[in-house]
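1. Sequence unavailable; structure follows:
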């Protein structure tokens, strides 16, 4: 069984996947890992590209396909439940996340100790448009002000999470933006790692500024309500007598 499962949620990223897989293979050289590409209802050549890539790769390359698009968060959920590794590392399929940071996130999580449930990438030198950067900066400030998750950038797709903890999180269309708060809710801490963002190589973003902003505001209210209505999960220890 692999130690690490790298989950790539993607929709219509056929042109970006081969190079991304090259980079993952180089970054993870010498480690025991698998890659799970969650094809979120793509209408491009993703299926044929992955069939060809699976025959070439020295590491296990698995292809999960959603019949219809369900969004990034539910794609991560599908990958989490399919994962064979004890740690799930996530990375976006558009090439903007650099795979060289995956080992750093994994090692940071392992070295942080058992009280830590996840490591979260935080982007430097954002490559998005200025308006997207400003919108993201405001959204992160508002989220942290309300949820107190002490995370500068939760939208970064680079994360490493213990698989059993990831499977416990509530999943909805937007979970990926609230992973630190939800991990803290489960009674664990989050370690942060700075990463450098890149420009998209091919295609265009599947997400707009205003639709993402409106959905994010609704999700923020929902996560706030969840945290108000549910106490932080206690750690239960069995006491044996006799």
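-> Received the coordinates, thanks. Note that the coordinates shown come from a computational prediction; the quantities given were computed from them, not determined experimentally.

2. all contacts plus neighbour counts: C-alpha atoms, from now on.
-> Will do.

3. any idea how far residue 180 is from residue 117?
-> Noted for residue 117: a distance of 9 Å to residue 180, by Cα to Cα, to the nearest Å.

4. hey, what's in contact with both of these two?
-> Counting by Cα atoms under 8 Å, 6 or more residues apart in numbering, the contacts common to residue 117 and residue 180 are residue 190.

5. For residue 190, what is the enclosing helix or strand?
-> Using DSSP states H and E, residue 190 sits within strand 189-196.

6. check contacts around the residue most central in space within the chain.
-> In the chain, the C-alpha nearest the mean C-alpha coordinate belongs to residue 90, at 3.9 Å (Cα atoms, centre = their mean). By Cα under 8 Å, 6+ apart, the contact list for residue 90 reads 6, 7, 8, 9, 76, 157, 158, 159, 160.

7. Mind picking the two most distant members of those residues?
-> Greatest spacing in these, by Cα to Cα: 9 and 160 (14.2 Å).

8. Among these two, which residue is more densely surrounded?
-> Applying other Cα atoms under 10 Å to residue 9 and residue 160 shows that residue 160 carries more neighbours, namely 32 against 28.

9. okay, pairing it with this:
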């Protein structure tokens, strides 16, 4: 009998959009990670309106384990919405994030979790990236422009390996594209961040959802949206009540 009410310390959000070719590997990688890690963690799949067989595979994975859970969104809303849905439905003290293409490995969550109490956000820096030249260059350009606009000090904000204190994650203002600004959004809350080198792997299956246009134009536009939001960000602290 599967008991879904175990106590966990970390919920790992795994957004899924048409990744049926990767789902078995995701299950195997996380099952191995759960068996080896000293931290009690679970996976929350967020199916962002997949049109392939991803949902059926997610359901099969979840019914056979007490470490896997899922949310299914009504349609494809985009990565920011999928991450926010995961944050909104997290009940553990810490929440993590990793892409379903597994170009980073869940085993490196243990490196981030070591610093979970001291920092609001612990984020990876991908080492020896296994991406194409175009992908690496567009990412470098977009990261440089983002750092100039936000002053967030993050070297690799696009790294999909993060651990956040849930109280900070739930308070982040989110709209389309804001997944690119998680370090900056944490700093708006006066939270401190730490960056840890993590491993990076080539995509083995499935297709990348981003190309040159949306890797450059989208982030540039979103930087101005962030600047607009930052000027109007409401930040208060209650110092007394009765």
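-> All right, it came through fine. These numbers were taken from a predicted model, which means no experiment stands behind them.

10. quick one on the thing from earlier: if we ignore the residues flanking it in sequence, what's nearest the residue nearest to the centre of structure 1?
-> Excluding the flanking residues, the one nearest residue 90 of structure 1 by Cα to Cα, 6 or more residues apart in numbering is residue 7, at 4.8 Å.

11. can you give me the strands for structure 1?
-> 4-10, 33-40, 61-66, 87-90, 116-124, 159-162, 189-196 (DSSP state E).

12. Point out the other helices and strands that the fifth one packs with.
-> Spelled out, it's strand 116-124 of structure 1. Here strand 116-124 of structure 1 touches helix 102-112, strand 159-162, helix 179-185, strand 189-196, going by 3 or more Cα pairs under 8 Å, 6 or more residues apart in numbering; DSSP states H and E.

13. redo that, cut-off 10 Å
-> Packed against strand 116-124 of structure 1, as judged by 3 or more Cα pairs under 10 Å, 6 or more residues apart in numbering; DSSP states H and E, are the following elements: strand 87-90, helix 102-112, strand 159-162, helix 163-168, helix 179-185, strand 189-196.

14. how about a markdown table for these, with distance to residue 130 of structure 1 added?
-> Rendered in a markdown table, the data for those read as follows (distance: least, Cα to Cα, whole Å):
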| stretch | distance to residue 130 of structure 1 |
| --- | --- |
| strand 87-90 | 25 |
| helix 102-112 | 27 |
| strand 159-162 | 24 |
| helix 163-168 | 32 |
| helix 179-185 | 25 |
| strand 189-196 | 16 |
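
15. which one in structure 2 is aligned with residue 64 of structure 1?
-> Counting by TM-score structural alignment, residue 64 of structure 1 corresponds to residue 71 in structure 2.

16. and that match, how many neighbours does it have?
-> Per other Cα under 10 Å, the neighbour tally for residue 71 of structure 2 reads 18.

17. can you pull the contacts of it?
-> 15, 44-48, 55, 58-59, 82, 85-86, 89 (Cα atoms under 10 Å, 6 or more residues apart in numbering).

18. how close does it get to residue 12 of structure 2?
-> Distance, residue 71 of structure 2 to residue 12 of structure 2, by Cα to Cα: 13 Å.

19. packing partners for the longest helix along structure 2?
-> The residue-count maximum for a helix in structure 2 (DSSP state H) belongs to helix 212-231. Contact analysis of helix 212-231 of structure 2 by 3+ Cα pairs under 10 Å, 6+ apart lists helix 133-150, helix 182-188 as its packing neighbours.

20. So which elements touch the last one?
-> Identification of packing neighbours for helix 182-188 of structure 2 by 3+ Cα pairs under 10 Å, 6+ apart yields strand 121-126, helix 133-150, strand 162-165, helix 166-171, strand 193-198, helix 212-231.

21. Between these, which one is closest to residue 65 of structure 2.
-> Here strand 162-165 is closest among these (Cα to Cα), at 22.7 Å.

22. quick one on the thing from earlier: now the buried members of the contacts of residue 71 of structure 2.
-> With burial judged by 16 or more other Cα atoms under 10 Å, the buried subset of the contacts of residue 71 of structure 2 is 15, 44, 45, 46, 47, 48, 55, 58, 82, 85, 86.

23. what about the residue mapped onto the third one from structure 1, distance to residue 164 of structure 1?
-> Looking back up the chat, that one is residue 45 of structure 2. Aligning on TM-score structural alignment places residue 45 of structure 2 opposite residue 37 in structure 1. From residue 37 of structure 1 over to residue 164 of structure 1 the distance is 19 Å, taken as Cα to Cα.

24. And for residue 230 of structure 1?
-> 20 Å.

25. which of the two has more neighbours?
-> residue 164 (15 against 9).

26. show me the contacts for the more buried one.
-> 80, 81, 85, 86, 87, 88, 117.

27. 6 Å instead, please
-> Contact analysis of residue 164 of structure 1 by Cα atoms under 6 Å, 6 or more residues apart in numbering lists nothing.

28. In structure 2, what residue corresponds to it?
-> Under the alignment (TM-score structural alignment), residue 164 of structure 1 pairs with residue 167 in structure 2.

29. Next: residue 179 of structure 1.
-> Under the alignment (TM-score structural alignment), residue 179 of structure 1 pairs with residue 182 of structure 2.

30. residues near its match, how many?
-> Using other Cα under 10 Å, the number of residues around residue 182 of structure 2 comes to 22.

31. Identify the residue nearest residue 234 of structure 1 in space, chain neighbours excluded?
-> Of all residues not flanking residue 234 of structure 1 in the chain, residue 187 sits nearest, at 6.7 Å (Cα to Cα, 6+ apart).

32. With residue 215 of structure 2 instead?
-> Closest to residue 215 of structure 2 by Cα to Cα, 6+ apart is residue 138, at 6.3 Å.

33. Look up how far residue 237 of structure 2 lies from residue 130 of structure 2.
-> Residue 130 of structure 2 is 44 Å from residue 237 of structure 2, by Cα to Cα.

34. For those two, indicate the residue with more neighbours.
-> Neighbour count, other Cα under 10 Å: between residue 130 of structure 2 and residue 237, residue 130 has more, with 15 against 5.

35. just to revisit the earlier point, residues near the alignment partner in structure 1 of the residue nearest to residue 215 of structure 2, how many?
-> Matched by TM-score structural alignment, residue 138 of structure 2 corresponds to residue 135 in structure 1. Look at residue 135 of structure 1: counted by other Cα under 10 Å, it has 16 neighbours.
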